[in-house]
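1. Dropping a prediction and its sequence here:
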Amino acid sequence: MNETLDLFAASGSLESIPLPDAEIGFARGFYTGEQAAQYMEQLLNETAWRKEKIQVWGKEHWQPRLTAWYGDAGSNYSYSGLTLERHPWTPALLEIKHDVEAISGHHFNSVLLNLYRDENDSVGWHADNEAELGRNPVIASVSLGQTRTFKLRHRNKPELKTTSIQLNSGSLLLMAGSTQRFWQHAVDKERQPMEPRINLTFRHIAGW
């Protein structure tokens, strides 16, 4: 197990999610309900949200959610044929980044924000495995607002069941080691009415 995740498991701060070929930890109460609600309202109003198109199997589609990209000075971030415009850190994002770095022991120079407006917004199966993230990227995911189901499936072992984690408001999910090489993740649409949810995925872009 990754030394950082092992340390959290020992301290009780992070619950280890036991999956083969992965290093995943989860802190359900990373932020209190009050803290999470304050950040949710602040980020809803302050973030430069955009609706973007991506390439999927050679065709353009509108992303079923809003996104925004913030980080240190450097190049923009690209995936699925989309290049995101970088915005400078806001005070709120720097506060959250500091808290995530303190508990994870890792430095992050960028964050991708996703706004799931209601039950119709989602993200399909994918891995955060772009070359600029490195071979074994550490991805720290903070959830605010509506609880949504986060699903994981192994790329090469279909006999393994899909794993689901309920990402509640104020939770932190840390994915490290070989997770992105062997596992994909998704957040499906829901049949029941859902309130807005903001997800922040902190990462380190090599070369910045």
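-> Received the coordinates, thanks.
2. contacts, neighbours, all on C-alpha from now
-> Noted.
3. Spatially, and excluding backbone neighbours, which residue is closest to residue 143.
-> Excluding its sequence neighbours, the residue lying closest to residue 143 (C-alpha to C-alpha, 6 or more residues apart in numbering) is residue 199, at 4.7 Å.
4. Does the one you found belong to a helix, a strand or coil?
-> The local conformation at residue 199, judged by DSSP: H, G, I helix; E, B strand; the rest coil, is strand.
5. And here is the other one:
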Amino acid sequence: MSRLNKECLPGQTPQLPPGFEYLPACLSFEKSLALYTYLASSLDWQQPTITLFGRTAPIPRLQCFIADKSVSYGYSGTLLENTLWPDVLSAMRARLSRQFGHDFNALLVNWYRDGQDSMGWHSDDEAELGLNPTIFSMSLGATRNFKIRHKQTQETLTLPLPTGSGLLMTGRSQHDYQHALPKQARVTQGRINLTFRTVG
């Protein structure tokens, strides 16, 4: 169910900014949906509250933070609770680490239950992630539009991410750009996003 294709290969996409690489075939359609179903029913999902611009509210999605025991990580003033690696995701981490030559020690999993769940504009630029973090993102379930925006010019690109696809973010991607997953009212199915990262 969980085995990656031999390699996550680059695909035909709109011209992406420096530091972003689209990988369309990391898992087959069938395997990706099977993994979605398994994770939706087996992970310890949480919905923490955060305070932004003086307003405190639950985040508009569910999440689970999986990491090595020594890892501590948070964002927007919220420290995430660690969950140990399930076998299926531990095996995926090992495969990705070999392919990209990068040692991932943490995984933030977000479950967007339908098109009303979302993620606002942000960069993954917390100090714990290092100066130029390498982050690999995999999509499972419904296709959602991933937005990338240049911090200075505000030029924006929309990249649909179907099930089984991946996106590798490296170099200055978090310095120069923000990204978001906006609401899509017509999407009625769920999407799970796996973001492998290294927390120092």
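-> Structure received. Please read these numbers as outputs of a predicted model, since none were measured by experiment.
6. TM value for the aligned chains?
-> Here the TM-score of the superposed chains, computed with TM-score structural alignment, normalised by the length of the second structure as the reference length, equals 0.91; 193 aligned residues with a C-alpha RMSD of 1.7 Å.
7. just to revisit the earlier point, which residue lines up with the residue nearest to residue 143 of the first structure in the second structure?
-> By TM-score structural alignment, residue 199 of the first structure lines up with residue 193 in the second structure.
8. Residue in the first structure paired with residue 93 of the second structure?
-> Counting by TM-score structural alignment, residue 93 of the second structure corresponds to residue 97 in the first structure.
9. residue contacts, that match?
-> Under the criterion of C-alpha atoms under 8 Å, 6 or more residues apart in numbering, the contact partners of residue 97 of the first structure comprise 108, 202.
10. For whichever strand or helix holds it, buried residues please.
-> When elements are defined using DSSP states H and E, residue 97 of the first structure is found to belong to helix 91-104. When neighbours are counted by 16 or more other C-alpha atoms under 10 Å, the buried residues of helix 91-104 of the first structure are found to be 93, 96-97, 100, 103-104.
11. between the residues you listed, which is closest to residue 180 of the first structure?
-> Top of the list for closeness to residue 180 of the first structure, among those and by C-alpha to C-alpha, is residue 104 at 17.3 Å.
12. so what's the closest one up against?
-> Residue 104 of the first structure sits next to 4-5, 174 when contact means C-alpha under 8 Å, 6+ apart.
13. which of the residues you listed map to contacts in the second structure?
-> Counting by both residues aligned by TM-score structural alignment, their matches' C-alpha atoms under 8 Å, not one member of the contacts of residue 104 of the first structure carries over to the second structure.
14. Now render those residues as CSV, adding distance to residue 154 of the first structure, secondary structure and neighbour count.
-> As requested, these are arranged in CSV below (distance: C-alpha to C-alpha, whole Å; DSSP: H, G, I helix; E, B strand; the rest coil; neighbours: other C-alpha atoms under 10 Å):
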residue, distance to residue 154 of the first structure, secondary structure, neighbour count
4, 23, helix, 17
5, 20, helix, 24
174, 17, strand, 23
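15. Distance check, residue 171 of the first structure against residue 18 of the first structure.
-> Taking C-alpha to C-alpha, to the nearest Å as the measure, residue 171 of the first structure falls 18 Å from residue 18 of the first structure.
16. got it, and residue 56 of the first structure?
-> Look at residue 56 of the first structure and residue 18 of the first structure: by C-alpha to C-alpha, they are 31 Å apart.
17. Also residue 160 of the first structure?
-> Distance of residue 160 of the first structure to residue 18 of the first structure, computed by C-alpha to C-alpha: 12 Å.
18. which residues does the aligned residue in the second structure for residue 71 of the first structure contact?
-> Residue-level alignment of residue 71 of the first structure against the second structure, with TM-score structural alignment as criterion, gives residue 67. Applying C-alpha under 8 Å, 6+ apart, we find residue 67 of the second structure in contact with 82-85, 105-107.
19. neighbours of the nearest residue to residue 67 of the second structure once chain neighbours are set aside, just the number please.
-> Among residues not flanking residue 67 of the second structure along the chain, residue 106 sits closest, at 4.1 Å (C-alpha to C-alpha, 6+ apart). Applying the criterion other C-alpha atoms under 10 Å, we find 25 residues in the vicinity of residue 106 of the second structure.
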